[in-house]
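Colleague: structure here, sequence nowhere to be found:
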């Protein structure tokens, strides 16, 4: 769930890239980077938030009218500073690439890159693999001078070789920017333009909110398997490069990942979340018509949008009863389970008088690991709540996500191999309500009826790209566990992943 941006402007784009990355900061807090070019490549990247990575003297050196940027949220690789993006290779032409997503066949591709393409990798990041495959295919199809046909053919080969969910933006020295989206359109990327007194400018970004903040008019989202070229003069050219494609965007973008002011695949994230609240309220009324809820309280910030219509439908008071420390990172995208646990009480503080003697319904966007909601429920009880009910605006998260969201280990997921009643007991809620999957899908489809299929793998265990084997899931469970050592008594996550029954897999190709 990284954030990516690329801009072709009529003046220096360094400040615009910086501003776009701050707009996309919610998509990653691990590292940030910018690459620009005039007659040569200029680069600055490092670990930390955008505001921490870039100082004035760094910005002064990022000269050029063409540039790309990236904010990192680690899903593959070690998360070290060496894996901050964009990545760069000087052969052929000079190419920098920023990538959001995850390649399912990265291990096989790494061997191919070394054995067949005769290229070396310096990190464990699948983004560097993607860069080298794209570069290798440009060299294979290219000549001394690059043209659109060479680029589109290279992207076609990327789609043929790579399996997974990905959106990528590449800067090619002296040519412009190339952006492309995986054949299932799992990870988001959109296109915008703006006209200045000096001429046309073009921009691509993970979310339309980044376009809005810079005054670009959103044109559309990239289609499945599509590549767009942003020429130095602001002209945009595009082509569908995948031989087979299907529209299956990630449903979790609407649940949690994206900003509410973004539009993804012609569906407003804000209005989708409003409808999620309405359908969740209908579910509660169907299960419990004689409810005794006194007040509905959102877990800030993402759940606020769904919580308002839910409270209205139930005819119950809505109260902002948790105060959030805005200087604490999003707990979902923190690097370790211990760090997530420690941050919850520093992140949220209850207003005790809003809880005392009341039956409260806490509403969150989803329940993933269960760490945050369990501690929040404890806080509500300590603040004096008589009963604490909990509602999730998303269905139970039971399976690994393999397309770029940090849900890799089944043993980390509170709903894995548990019934809803068992989850309620585990998080210590008096009662638990989940959004039905059909309700979630309907909330998005009512915004865009043309979206008939989604990547819902974290809810259903069905993987739209294919190529997801039991062996693959077992391997990433071990590779990405917070405590990978089997001999470490703290390694409960890795042990749970190995001991748990692997679910039946459904690959849809």
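Modeller: Cool, got the structure. For clarity, every value in this text was computed on a predicted model and none was experimentally measured. Numbers count the residues shown, from 1 in each chain.

Colleague: drop to CA atoms for contacts and neighbour counts, all remaining ones
Modeller: OK.

Colleague: packing partners of the longest helix seen in the chain?
Modeller: Secondary structure of the chain per DSSP state H: the longest helix is helix 269-287. Other helices and strands packing on helix 269-287, by 3 or more CA pairs under 8 Å, 6 or more residues apart in numbering; DSSP states H and E, are helix 304-314, strand 431-434, helix 437-445.

Colleague: which parts of the stretch 401-509 of the chain are strands?
Modeller: Using DSSP state E, counting those that start in this stretch, the strands found in the stretch 401-509 of the chain span residues 431-434, 462-463, 506-507.

Colleague: quick one: closest of those to residue 256.
Modeller: Closest approach to residue 256 among these (CA to CA): strand 431-434, 15.0 Å.

Colleague: residues making contact with that closest one?
Modeller: Residues outside strand 431-434 that contact it (CA atoms under 8 Å, 6 or more residues apart in numbering): 280, 283-284, 388-396, 420-421, 423-424.

Colleague: okay, now the one to match up with it:
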């Protein structure tokens, strides 16, 4: 993607179901779980490069022995930094006595991260904030083992203000107003309540304190705690938690907005944000991996039992389509096919725009994640050419002329690798105010691949958000080849509305499609549409989120998608560029056809799956009109 969007975090959870000695005997190492966690995180580094964190719970430790370990990093290479830090202790032990590295009893007593329950997290920062305090996992500590809580997740809640007020009403004093702290304290509150109730219950039955906490660890109702905690959450989430005594969970939102997959056998239970990373880490087949059902939690008890339990009633599935377009790794079987279809389905509009002139058109892609859709686009062009060849061959009379037949059969789409991304240049600029710096140095081109003044140059990209990199860098660079026309193809539809479920797209002014619609309204003398939308938005600003309507749709209503695309092309065309610039977008209908299992399309249509979405878009539009450069949630 030329315009990098971020804040799509990743999680990885592993529960070793056998005693540690089992893994030493079978795999030759006491660090089997730690090594697998490292691999799961490395294979998901695409989901978070601003920071990372790891937590570990040791089971059955004696009082006074450390049983929770945690380390977080915002190093430029956070995963490497974390595991270098963890492994440094093992290097020390190995230098003293190599045999101790396989002594599981010694390791559990004398080294951190040698327990049976692991949680890893990868993070993209939001709105320029990137501090160690913002990194997951978060830890809520207590001297009572069953009250300790570790939480990490891929999520964003839209109603943090409401949840914060609830915490105040029950007497808490949270250290900050953020969805992560709010979630941690909400679960922690009901964890405390459950502990208090069970203490009273078992005291009445005559158990002593040590016996009581053994009973709590065995019988505490994790699903009930999650139900009480999450019943009013509004947002998208795949949230993981560890309890000090050894239980664990992964909870998914009722609409399935954020992804979660899991695998279980007699040795391990493992959860990750993406299916193929589990396949790679554990050498599994596609069918071995299960998707966590929306609204459900995977509950892993201290005794090793694993169950999928409904926490909140599943709603209409609206899984994030950006997972398929961009975020998730393309080596997932389904995602690879879907990305190819995204490229294939946009071909008719591409052909129409270049007047079906394949002989004088060169096709390429914006590296690197658009490569899958590029293959699909080429397949679509091949299908079109094969139809043309068939009709031309049928039309040949009598015995075909060999040269003419050869000419027909040799027609192919002209494919070149035009844009080259400099591996040393980084497009993910963490701080918002530096996001546009040095973009002109990210890409280079292959010279001599285009016939000057004659060829159309067609390049496909995943999506176009701000268009900054296109205008400041890519289009200028491509124009050096002197094509007649540059056609930029977006495998995603026009991004028109903010996201509020975990993607860093929160302000209306970030979207070139919105800017184009506003410009068209003003140029056509329809300022009243903008004014009326603002009036309606302000009137409902104080309403409960359940009553808010997305009136921002009225900004786009007067125009066809093609009109907005034409205006976008006009706005993104740099000064002094020689080539004509056109932009073709995927249609929403073809997006759904390509990705039938992931219908979450609110950033394209404004159809939010939760009431909080309408509240966010309402606030984002008000902020835009009032000149407030701030997030809407």
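Modeller: That came through fine. If you're wondering where the values come from, they're calculated on a predicted model, not measured in any experiment.

Colleague: tell me where the stretch 351-500 of structure 1 has helices.
Modeller: For the stretch 351-500 of structure 1, applying DSSP state H, counting those that start in this stretch gives helices covering 371-382, 420-427, 437-445, 457-460, 470-479, 492-499.

Colleague: buried residues in stretch 423-431 of structure 2?
Modeller: For stretch 423-431 of structure 2, a neighbour-count test (16 or more other CA atoms under 10 Å) marks 427-430 as buried.

Colleague: now those residues in CSV, with secondary structure?
Modeller: Below are these laid out as CSV (DSSP: H, G, I helix; E, B strand; the rest coil):
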residue, secondary structure
427, coil
428, coil
429, coil
430, coil
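
Colleague: identify, from the residues you listed, the entry nearest to residue 442 of structure 2.
Modeller: Distance to residue 442 of structure 2 across those (CA to CA) is lowest for residue 427, with 7.1 Å.

Colleague: ok, that closest one to residue 155 of structure 2 distance?
Modeller: Distance from residue 427 of structure 2 to residue 155 of structure 2, counting by CA to CA, to the nearest Å: 23 Å.

Colleague: cool, and residue 356 of structure 2?
Modeller: From residue 356 of structure 2 to residue 155 of structure 2 the distance is 44 Å (CA to CA).

Colleague: so where do the helices sit in the stretch 101-250 of structure 1?
Modeller: Going by DSSP H, counting those that start in this stretch, the stretch 101-250 of structure 1 shows helices at 106-115, 126-141, 148-161, 208-213.

Colleague: between these, which one is nearest to residue 340 of structure 1?
Modeller: Once these are compared by CA to CA, helix 126-141 is nearest, at 25.1 Å.

Colleague: quick one: that closest one to structure 2 mean distance?
Modeller: Comparison of helix 126-141 of structure 1 with structure 2 after fitting gives an average deviation of 1.8 Å (mean CA distance after the TM-score superposition for structure 1).

Colleague: that helix maps to which residues in structure 2?
Modeller: Residues 179-194 of structure 2 are matched to helix 126-141 of structure 1 when aligned by TM-score structural alignment.

Colleague: aligned to residue 80 of structure 1, what sits in structure 2?
Modeller: Alignment note (TM-score structural alignment): residue 80 of structure 1 maps to residue 131 of structure 2.

Colleague: next one: residue 212 of structure 1
Modeller: Mapped onto structure 2 by TM-score structural alignment, residue 212 of structure 1 lines up with residue 279.

Colleague: and its match, how many neighbours does it have?
Modeller: Residue 279 of structure 2 has 18 neighbours, counted by other CA atoms under 10 Å.

Colleague: ok, residue 355 of structure 1 next?
Modeller: Using other CA under 10 Å: residue 355 of structure 1 sits among 24 other residues.

Colleague: just to revisit the earlier point, mean deviation, the following helix or strand past the longest helix of structure 1 versus structure 2?
Modeller: Note on helix 269-287 of structure 1: by DSSP states H and E, the next helix or strand toward the C-terminus is strand 295-298. Once fitted to structure 2, strand 295-298 of structure 1 is off its aligned match by 0.9 Å on average (mean CA distance after the TM-score superposition for structure 1).

Colleague: what's strand 295-298 of structure 1 aligned against in structure 2?
Modeller: Taking TM-score structural alignment, strand 295-298 of structure 1 hits residues 362-365 over in structure 2.

Colleague: the matching stretch: how far from the chain's middle?
Modeller: Remark: stretch 362-365 of structure 2 is offset 27 Å from the chain centroid, using CA atoms, centre = their mean, to the nearest Å.

Colleague: mind listing residues that contact that stretch?
Modeller: 371, 374, 413-419, 450, 455-461.

Colleague: just the buried residues of those.
Modeller: With burial judged by 16+ other CA under 10 Å, the buried subset of the contacts of stretch 362-365 of structure 2 is 371, 374, 413-414, 418-419, 450, 455-461.

Colleague: farthest pair in those?
Modeller: Within those, two members stand farthest from each other by CA to CA: 371 and 455, at 21.6 Å.

Colleague: all helices for the stretch 51-200 of structure 2, in order.
Modeller: Under DSSP H, counting those that start in this stretch, the stretch 51-200 of structure 2 gives helices at 78-96, 104-110, 160-169, 179-204.

Colleague: gap between the second one and the chain center?
Modeller: This points to helix 104-110 of structure 2. With CA atoms, centre = their mean as the basis, helix 104-110 of structure 2 stands 37 Å off its chain's centre.

Colleague: re the thing from before, CSV please, covering the buried residues of stretch 423-431 of structure 2 and showing distance to residue 106 of structure 2.
Modeller: Output for the buried residues of stretch 423-431 of structure 2, formatted as CSV (distance: CA to CA, whole Å):
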residue, distance to residue 106 of structure 2
427, 46
428, 43
429, 44
430, 42
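
Colleague: between these, which is nearest residue 107 of structure 2?
Modeller: For those, the residue nearest residue 107 of structure 2 by CA to CA is residue 430; the value is 38.0 Å.

Colleague: that closest one matches what in structure 1?
Modeller: Matched by TM-score structural alignment, residue 430 of structure 2 corresponds to residue 335 in structure 1.

Colleague: tell me the contacts of that match?
Modeller: For residue 335 of structure 1, the contact set (CA under 8 Å, 6+ apart) comprises residue 74.

Colleague: if we go to 6 Å?
Modeller: Taking CA atoms under 6 Å, 6 or more residues apart in numbering, we find residue 335 of structure 1 in contact with no residue.
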